[in-house]
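> predicted model and sequence follow; I will ask about them next.
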Amino acid sequence: MWFSFLSFVILSTGLVQRLDAISSPIPPYTNYTYATELQPNLADLWWSIDDLRKEITFEFHINTTGWIALGISPAGGMVGADIGLGWIDQSGQLHFEDRYAYGFYQPMVDNTTQDWFGLQGREVNGWTAIQFKRLLDTCDVMDYPIKSGTNIVIYAYSLEDPVIIDGKATIKYHGDRRYTRAIPLQSYANPPSESKFTGLDYFDFQLHNYSVPSNETTYQCTVYKVPAKFPKRRHAIAHKAIIDPANIDIVHHMLMYECDPSAVFDDENLPSGICDDLGEVLMPCTSRIATGWAVGGDYINEFPEVAGYPVGGDFEIQYYVIQMHFNNIHQMSNRTDSSGMRFYLGNELRQYDIGYMTLGQISGATAIAIPPYDDRLVIDSYCPALAMQNIPPTGITVVAAFPHTHLQGRSVWTKIIRNKKAVQYLFNGDAYTFNYQFQNRLPQPITLYPGDELATRCIYSTTNKSVVTLGGEATSDEMCLHMFTYYPRMNNLHFCWMANSMEAWGRVTNDSIPLDYNSIVKWLTDRQWTRQSIADWQTFYNSTSKLLIYDNGGNIDFADLPKLPDYEDFEPYQCKKNTTDVDTALRPSKLRSLLKRMEITS
């Protein structure tokens, strides 16, 4: 399908349990903005962020009476992790330490700058509860900043308190009592309890005992229609991913597309089968994304109270496609699946209709081609005012963001450009991890106005790959997409994408190949990449002419851009310590000196 490059965009994703799943018998000390059960019957976490102080307060509960530790890790492991560790002694006193994991051994105490602060703690019924705080960014090389986007949280515990020797705490190795979770700490959307929707009408778009092929990768597509028992227009106020419990290991993602209002199908025999085999049949249903789910995601996504997703009645969309991606690595032939999507309907229409807008690159080789062994390739796209001109004078309100790349992606962000000046991030997914993808609720809704333009950037690293990485659907391919949820819904604001122009490909290949897709792919895969050609590739992306592809009143329009538009950027964030802390800040040279004194080697 021509627009199959959309097939992996997911809206409703995350990896955090419901608020009603909290296990700890100890009530938290205060009310928090966010809460999650990290591990059933073992670990719970609450947190709030003070935007003025740039400070985060945690409360961490674990089912143990020994020491407990929570940290922020750059890559999910111990190396470079910034850790707060605490325990309650026999007298009930809280002890709390700021530690840093230089390697795979006991984290060292940061004796130069204390940046994690224990506030209060207690032991009750075999559980330990500790409240503590730290700055989002401490400017300390022995601390790791809590960035916007996905944060990798590590935690561990012991069955015993540390042993105090010469006034210093020595902790026993935690063994396998260690865990990793990825959470967007600054933009987490607390998933609701499903009990909240008890008694509401709902309908399901769901497979029924579908025989999953033994192929490693299967994309299955089925056309659905809102049931006739809902003849009036309704607002879906939440949706739930129904994942067949027998197939948690192979259901990789599902994505729902809206079919064009002009689409007509036989309601008694709606198309269903392998997506590629239904290419022409599904062409009216492949450019408008509605919602979806991906592996590790929260199962329930709820919309803002003022808006809902319109379905049924006089709503112009009558048909939908659910695309299921089965990742059957072991090529099993005995699986049947009944996964799908459920929509909970409100009793009354809300003020606004929900809409979705996707930015970035088309997912093909003409847009995304990343050389091997490249530690940092930046791919920029730009959505000019031409594609945003139909925004109403009152603007549209953006409430959530979903950045998406595949395995090589490291960062995704979109900036608002107003009068050729960057004014703020629409969303900054600075810390991006493919295995943990989230629907990021914006801390405050952001309004876009007519004339606004949007700059999107994806950053990749291929130091672990020996072959070129091209844009595409497979996990080994790459994507650059940034999806936003907004209201009120606009029928001419669904997508705004870019690709390198065919003229650009002619220049970079010295017109040595036919300018068709397959020839470009062959040229890229056959090319011998050198250090110089890898460095030159970034220049190619920065300076080449672009093809803009955007939605214009339900039609697909194209525009040629000689290059990416220029704009005046804002100053990048730089951490600044208080002047009283400058002399005590631990710089790299001091870190090496301290490690040498402690006889620690890397």
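That came through fine.
> please make it C-alpha for all contacts and neighbour counts, starting now.
Fine.
> where does residue 523 land in three-state SS?
Secondary structure for residue 523, judged by DSSP: H, G, I helix; E, B strand; the rest coil, is helix.
> try the one 5 residues further on
Classification of residue 528 into helix, strand or coil gives coil, according to three-state DSSP.
> over to residue 192?
On the three-state scheme (three-state DSSP), residue 192 is labelled coil.
> ditto for the one 4 residues further on
On the three-state scheme (three-state DSSP), residue 196 is labelled helix.
> what are the buried residues along stretch 258-273?
Of the residues in stretch 258-273, those scored as buried under the neighbour-count criterion (16 or more other Cα atoms under 10 Å) are 258, 259, 260, 263, 271, 272.
> excluding chain neighbours, what is closest to the last one?
On the basis of Cα to Cα, 6 or more residues apart in numbering, the spatially nearest residue to residue 272 that is not a chain neighbour turns out to be residue 222, at 4.2 Å.
> quickly find the element holding the one you found.
Secondary structure assignment for residue 222, by DSSP states H and E: strand 217-225.
> outside of whichever helix or strand comes after that strand, which residues touch it?
Using DSSP H and E, the next helix or strand after strand 217-225 towards the C-terminus is strand 234-242. The set of residues external to strand 234-242 that reach it, using Cα atoms under 8 Å, 6 or more residues apart in numbering, is 206, 292-293, 299-305, 307-313, 339-350, 353.
> again, only using 6 Å
When contacts are taken as Cα atoms under 6 Å, 6 or more residues apart in numbering, the neighbours of strand 234-242 outside the stretch itself are 299-303, 308-311, 339-346, 349.
> now swap in stretch 478-492 and tell me
352-361, 363, 396-406, 458, 470-472, 551-554.
> so which of these belong to strands?
For these, membership in strands holds for 352-353, 355-361, 396-404, 458, 470, 551-552, with DSSP state E as the criterion.
> so which bits of the helix or strand hosting residue 99 are buried?
Taking DSSP H and E as the definition, residue 99 sits inside strand 94-101. Buried residues in strand 94-101, counted by 16+ other Cα under 10 Å: 94, 95, 96, 97, 98, 99, 100, 101.
> ok, second structure coming up, stack it against the first:
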Amino acid sequence: MHLQTVLALSAILLCDAKLPKLKQHILPNELPLSSKHEHNSQKFTELKNEKTSRIVDQYRVRHRRDVFDSNAFESRLNWTHTESLDENGDFVLKWISSNSGVTFRLEARTTGYVGLGFNSASNMRGADLVVAWVDDRNERAQILDCHGLHHDGEIVADEVQNYELISGHQNRTHTVVEFRRPFNTNDKEDYIINDNTIQVLWSLGPPGSDGELPKHVKSGSKPLRLIQALSKPETISLMHWDVALKNITIPNYQATLFWCKIIKVPELPSKHHIVGYQPLIDSKPIRDGNAVNEKISSPVHHMVLYECADDPDTYTWNVWAQDNGSFGPNRPIEWAICATPIAAWAMGSKGEFLPENVGIPLGGRGGVQYYMLEIHYDNNALHEVLDNSGIRVLYTPELRQHDGALLGAGIGVSALHLIPPKQPQYRTVGICSSECTSSIMPETGINIVSVLLHAHGTARKIALKHVRDFKELPVISEESAYDARYQQSRVVPGGRKFLRGDVLITECTYDTTSRDKPILGGYSTSQEMCLSFVLYYPRTELAGCYSMTPVDEFFETFGVTEFYYLSMTSIQNVFLSSGSLENLTIPVEMEMRLAAQEETRIFQGDDQGVSFLESLMIKNPPEFRNKTFMAHLNEMQWSEPLLTSQVETRLTHKGYHMMFCKKRDDTWAVPIQIEQYPIYKELSNDISEKHYKGFKLPSVTTPAAGSAVTVRDFDVAAILCLAISIIVAR
């Protein structure tokens, strides 16, 4: 759009909005126009142009209504996605994607302005913003393409207007505006919309704020992916099976709690297919011993539903299915055969639907009879809560073409997964080895159709990589702007053929610049994970394919060769049993240290060996003698780049990894093996960029040996825009 048109639009803001007609000076809240030389002093009154009317006066609104009914104003578009950006539903965003762009509909509880923005961070510095309102006098909708300044987030109008108004109206309570924009406007002041998670900013202006930006009445942000698969199938009949806990009390003294429950399958005489699932979040605060109907932020962090392998002792399993379940670390050892995930939900997800050609078998003769629901509660607020949450399983008798399954991959959850503090980009890797896939995959391989990537709060990027015949193939799935508050699975466009002997690598990149001490792996949100849940077909016996650092390799990386009282083999057995000390003979001194940490262990729930590391006393080398291992870690000079680079290299690409390959009945598909990181030719950045949707800059991380980072003839505006986003994210 021509600059003259844009300037004229800005003039209308002053001349035709709610501002007093005789006011001649610029109010502090008005939107200055961005230019190369001036941002804050440009007056809108200099910009009047009659061509603006073609933009802002296209549609007259209908008569106002006393009660808001969005359906009464619906356009003919079939909105494929709907999100409430706030908890109360005061700002509802609807959208639909085309091949080239996105059309939006804002439904907001305000008669002032409505603001929507996109950024890599949850603030307005450098953000792409659009401001919309309906003029109170002439009932005409207007929009303005803006951006936030990088140094202070002050809002200014763009030189080029790339948002196209479709329609708008308001009544006594709500404003509704529809508009569209391309994915990539080739404007340095606009955000490039692709299939990564972005921070969607929103704000509501007070009455009388048309055309100006005073302090927001309400504002916030929410992580979303604007380009994603359709949310649900429309053409099949669905039944549901609610798998949930019953009246579980989350105590106010425990920050992390895992709870598991056995559930028996519903009576289905014939085979059905699971085609999706949705969360059932039901958490109520307990006041004076009673649960009250009060809206709270639920402590449910993530949920996984597992299939349980066959067991002839059906009597015992029926008993387990009748009770309320068990605290995760104390669950019966027999429940280990519940190892194959079929549904994995995490914060921010609205649920999942499988691709139309894949279903997970449910019911029928010879089918799975028992399932285990596992729920992780993140209760750092230390509230006492009554919980009845779970998963609604959606299934159909209309069988699909392929029987599918989920495969868990990544880094085995334990305290041996270490991320140093003060690091802007630190990588860890989990490997599914070629020996594992060779032993259990069918001759024709499998087809990967979607992936759920999972980590905690310091993760910023997760990629599921694919290696075949010593060569890296295009990444299977990647989240380059990971946000733990929004964990929705990602469909693999066209699917991916994965053959016998291929290698899966889950790589996580973390930002720990705000942390002063190392972060260890575990289930608590103060700890970290690096996992991928892979939906594929045809289903196999493989349930999990993980790796972790061998114990002696881990301690030697930090200069420790020997501890008092315990051998490296004994210590390794503790971590192979998820931090359990039941079968370990330990000295009195160590028992006393563990007893002193018992309160912390209860607070953190299942800490996966963290308290055990805090009790290990170093014997050799002499310079670290009589220090606990955690004290030694906390004293290391993590601000030294050479140290952290060496640690990262040894624990990933240059070190050894212990490989685990488990079948659905909890037996080993292959024995535990210790191998070096696989050798392969890395994929160049050029090939990666062709594979991903949208526009990507070369990686800003240090390239691994043998890789090359080159900059082609990128569009300058796009480079500046993405570079700013990366800087803000860091």
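Arrived safely, thanks for sending. Because the structure is predicted, anything quoted here is derived from the model rather than measured.
> overall similarity of the pair, as a TM-score.
The TM-score (TM-score structural alignment, normalised by the length of structure 1) is 0.80; 546 aligned residues with a Cα RMSD of 3.5 Å.
> circling back to that earlier point, and the buried residues of strand 94-101 of structure 1, which is closest to residue 574 of structure 1?
Comparing these against residue 574 of structure 1 with Cα to Cα picks out residue 100 as the nearest, at 21.9 Å.
> give the aligned equivalent of that closest one in structure 2.
Across the two structures, residue 100 of structure 1 finds its equivalent in residue 148 of structure 2, going by TM-score structural alignment.
> distance check, that match against residue 154 of structure 2.
5 Å (Cα to Cα, to the nearest Å).
> equivalent analysis for residue 107 of structure 2, please.
For residue 107 of structure 2, the distance to residue 154 of structure 2 equals 25 Å [Cα to Cα].
> quick one, which of the contacts of stretch 478-492 of structure 1 are buried?
The neighbour-count criterion (16+ other Cα under 10 Å) marks 352-361, 363, 396-406, 458, 470-472, 551-552, 554 among the contacts of stretch 478-492 of structure 1 as buried.
> residues near the residue nearest to residue 272 of structure 1, how many?
If you count neighbours by other Cα atoms under 10 Å, residue 222 of structure 1 ends up with 21.
> that one -> structure 2?
In structure 2, residue 222 of structure 1 lines up with residue 261, judged by TM-score structural alignment.
> can you check residue 243 of structure 1 too?
With TM-score structural alignment as the criterion, residue 243 of structure 1 matches residue 281.
> count of neighbours near the nearest residue to its match once chain neighbours are set aside?
Beyond its immediate neighbours in the sequence, the residue positioned closest to residue 281 of structure 2 (Cα to Cα, 6+ apart) is residue 389, lying 4.6 Å away. As a burial measure, residue 389 of structure 2 scores 22 neighbours (other Cα under 10 Å).
> just residue 352 of structure 2 next, same as before
Other residues close to residue 352 of structure 2 by other Cα under 10 Å number 24.
> so who does it touch?
Residue 352 of structure 2 makes contact with 276, 277, according to Cα under 6 Å, 6+ apart.
> what do we get in structure 1 for it?
Correspondence of residue 352 of structure 2 to structure 1, assessed by TM-score structural alignment: residue 301.
> how about the helices in structure 1?
Taking DSSP state H, the helices of structure 1 run over residues 385-388, 502-508, 517-526, 531-543, 588-597.
> how much space between residue 162 of structure 1 and residue 82 of structure 1?
Distance of residue 162 of structure 1 to residue 82 of structure 1, given as Cα to Cα: 19 Å.
> related to what we said a few turns ago, ok, the match of residue 222 of structure 1 - contacts?
Applying Cα under 6 Å, 6+ apart, we find residue 261 of structure 2 in contact with 325, 372, 373.
> mind running it again at 7 Å?
When contacts are counted by Cα atoms under 7 Å, 6 or more residues apart in numbering, residue 261 of structure 2 is found next to 324, 325, 326, 372, 373, 374.
> which ones among those residues map onto strands?
Checking the contacts of residue 261 of structure 2 against DSSP E, those in strands are 326, 372, 373, 374.
> what's the burial count for the aligned residue in structure 1 for residue 218 of structure 2?
Residue correspondence to structure 1 (TM-score structural alignment): residue 218 of structure 2 is matched to residue 177. Using other Cα under 10 Å, residue 177 of structure 1 is surrounded by 11 other residues.
> for residue 177 of structure 1, give its distance to residue 119 of structure 1.
Using Cα to Cα, which is the criterion applied here, residue 177 of structure 1 is 24 Å from residue 119 of structure 1.
> then residue 150 of structure 1?
Taking Cα to Cα as the measure, residue 150 of structure 1 and residue 119 of structure 1 are separated by 26 Å.
> so between these two, which is more surrounded?
In this view residue 150 of structure 1 and residue 119 are compared by other Cα under 10 Å, and residue 150 has more residues nearby, 27 against 15.
> that one matches what in structure 2?
Using TM-score structural alignment, the equivalent of residue 150 of structure 1 in structure 2 is residue 197.
> report the central residue of structure 2.
With distances taken as Cα atoms, centre = their mean, residue 487 lies nearest the centre of structure 2, 3.2 Å away.
> that one reaches residue 346, doesn't it?
Yes: under the contact definition of Cα atoms under 7 Å, residue 487 of structure 2 touches residue 346, with a separation of 5.7 Å.
> mind telling me what residue 253 of structure 1 corresponds to in structure 2?
With TM-score structural alignment as the criterion, residue 253 of structure 1 matches residue 302.
> matching residues in structure 2 for stretch 426-434 of structure 1?
Correspondence between stretch 426-434 of structure 1 and structure 2 is established over residues 476-484, with TM-score structural alignment as the criterion.
> buried stuff in the matching stretch?
Taking 16+ other Cα under 10 Å as the criterion, stretch 476-484 of structure 2 shows 476, 477, 478, 479, 480, 481, 482, 483, 484 as buried.
> burial measure for the nearest residue to the fifth one once chain neighbours are set aside, as a count.
Pointing back at residue 480 of structure 2 there. Counting by Cα to Cα, 6+ apart, residue 461 is the residue found nearest to residue 480 of structure 2 once chain neighbours are left out, at 4.7 Å. Using other Cα under 10 Å, residue 461 of structure 2 is surrounded by 20 other residues.
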